[in-house]
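*Asks:* compute the structure for the input listed below.
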Amino acid sequence: MATVNLNSQNFQETIENNDLVFVDFWATWCRPCKAFGPIYQKASEANSDIVFGKVDIDQCQDLAAAADIQAVPTLMIAKQGQIIFKQAGALRASDLDDVISQARAVNLEEAAEETAK
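*Replies:* As a prediction, the model looks like this:
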């Protein structure tokens, strides 16, 4: 699946209506973003069960502010509507693959039970 451009109109719906959503907050002027872009695109093509979204922070300043983005690129992951991961910095392909595996493995019910204890 190709990456999806996210904006104020479709961001919340995308997060809430998909099981697993990766969001790349990026900027056209950011060199690390440009390096990470092809890695992110390739991962989106290899993992069709995951929504891979992109947010241009210059075009969507409101979203960047709401997500408290302090640096780009920043990768954010939502699972079943809940943010489970947010990290600034470009990832290597192998690191992104690891993050994808970990995100798939997260069990929100078990996490909620652990938090309740």
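*Asks:* only C-alpha atoms from now on, for both contacts and neighbour counts.
*Replies:* Fine.
*Asks:* biggest helix in the chain by residues?
*Replies:* In terms of residue count, the longest helix belonging to the chain (DSSP state H) is helix 31-46.
*Asks:* how far away is residue 3 from residue 52?
*Replies:* Using CA to CA, to the nearest Å, we find residue 3 at a distance of 5 Å from residue 52.
*Asks:* list the contacts of residue 46.
*Replies:* residue 1 (CA atoms under 8 Å, 6 or more residues apart in numbering).
*Asks:* typo on my end, it should be residue 55
*Replies:* Applying CA under 8 Å, 6+ apart, the residues near residue 55 are 5, 6, 7, 23, 24, 25, 26, 63, 64.
*Asks:* how many residues are close by residue 68?
*Replies:* 9 (other CA atoms under 10 Å).
*Asks:* same check on the one 5 residues further on?
*Replies:* In terms of burial, residue 73 registers 28 neighbours under the definition other CA under 10 Å.
*Asks:* residue ranges of the strands in this structure, please?
*Replies:* Applying DSSP state E to the chain gives strands spanning 4-5, 20-26, 51-56, 74-79, 82-88.
*Asks:* alongside the first, I'd like the structure of this one:
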Amino acid sequence: MATKNLTAADFNETVEGHGIVLVDFWAAWCGPCRAFAPVYEELSEEHPEIVFGKVDTEAERELAQAFQIMSIPTLMAFRDQILLYAQPGALPRQALAEIIAQVEALDMDEVRRQIAEQETTAAQQ
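*Replies:* Modelled structure (predicted):
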């Protein structure tokens, strides 16, 4: 699957409707964003089972604001509707490939257990 442009109207539906969703927050005027785009596109072709979304921060200001995007490009990785990774900066191909491999390898039952444990601890404080 090639990259998919995401908007506020379809962002939640996309994240909720797919297992792994990567999101690239970018803007046309951003040099590092333009440098990262071909890497992101190339890996999207290699991983058709993953949704590779793109959010234009100029067109989708409210969405960028909701995720507190302060620097672009920013990459986010969701799996089973859980945000697992969020970092600004253009990544080289190998780094993006490693992030994908790590997200795919996660034991999501263990991730959910750790989240529940953190929430319980926070509620007790």
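*Asks:* what's the TM-score here?
*Replies:* The TM-score (TM-score structural alignment, normalised by the length of structure 1) is 0.96; 117 aligned residues with a CA RMSD of 1.1 Å.
*Asks:* thinking again about what came up before, how about the contacts of residue 55 of structure 1 in JSON lines, adding neighbour count and distance to residue 80 of structure 1?
*Replies:* Formatted as JSON lines, the contacts of residue 55 of structure 1 follow (neighbours: other CA atoms under 10 Å; distance: CA to CA, whole Å):
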{"residue": "5", "neighbour count": "14", "distance to residue 80 of structure 1": "19"}
{"residue": "6", "neighbour count": "21", "distance to residue 80 of structure 1": "17"}
{"residue": "7", "neighbour count": "20", "distance to residue 80 of structure 1": "19"}
{"residue": "23", "neighbour count": "24", "distance to residue 80 of structure 1": "14"}
{"residue": "24", "neighbour count": "29", "distance to residue 80 of structure 1": "18"}
{"residue": "25", "neighbour count": "25", "distance to residue 80 of structure 1": "20"}
{"residue": "26", "neighbour count": "26", "distance to residue 80 of structure 1": "23"}
{"residue": "63", "neighbour count": "20", "distance to residue 80 of structure 1": "19"}
{"residue": "64", "neighbour count": "20", "distance to residue 80 of structure 1": "21"}
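*Asks:* pick the one among those closest to residue 48 of structure 1.
*Replies:* Distance to residue 48 of structure 1, by CA to CA, is smallest for residue 23 among the contacts of residue 55 of structure 1, at 14.6 Å.
*Asks:* that closest one reaches residue 56, doesn't it?
*Replies:* No: if you go by CA atoms under 8 Å, residue 23 of structure 1 and residue 56 don't touch, sitting 10.4 Å apart.
*Asks:* tell me the most buried of the strands of structure 1?
*Replies:* strand 20-26 (a mean of 25; mean count of other CA atoms under 10 Å).
*Asks:* hmm, residue 71 of structure 1 is touching residue 86, no?
*Replies:* No: using CA under 8 Å as the test, residue 71 of structure 1 is too far from residue 86 to be in contact (11.2 Å).
*Asks:* excluding residues flanking it in the chain, which one is nearest the residue most central in space within structure 2?
*Replies:* The residue lying closest to the centre of structure 2 (CA atoms, centre = their mean) is residue 76, at 2.4 Å. For residue 76 of structure 2, ignoring the flanking residues on the chain, the nearest one in space by CA to CA, 6 or more residues apart in numbering is residue 86 at 4.3 Å.
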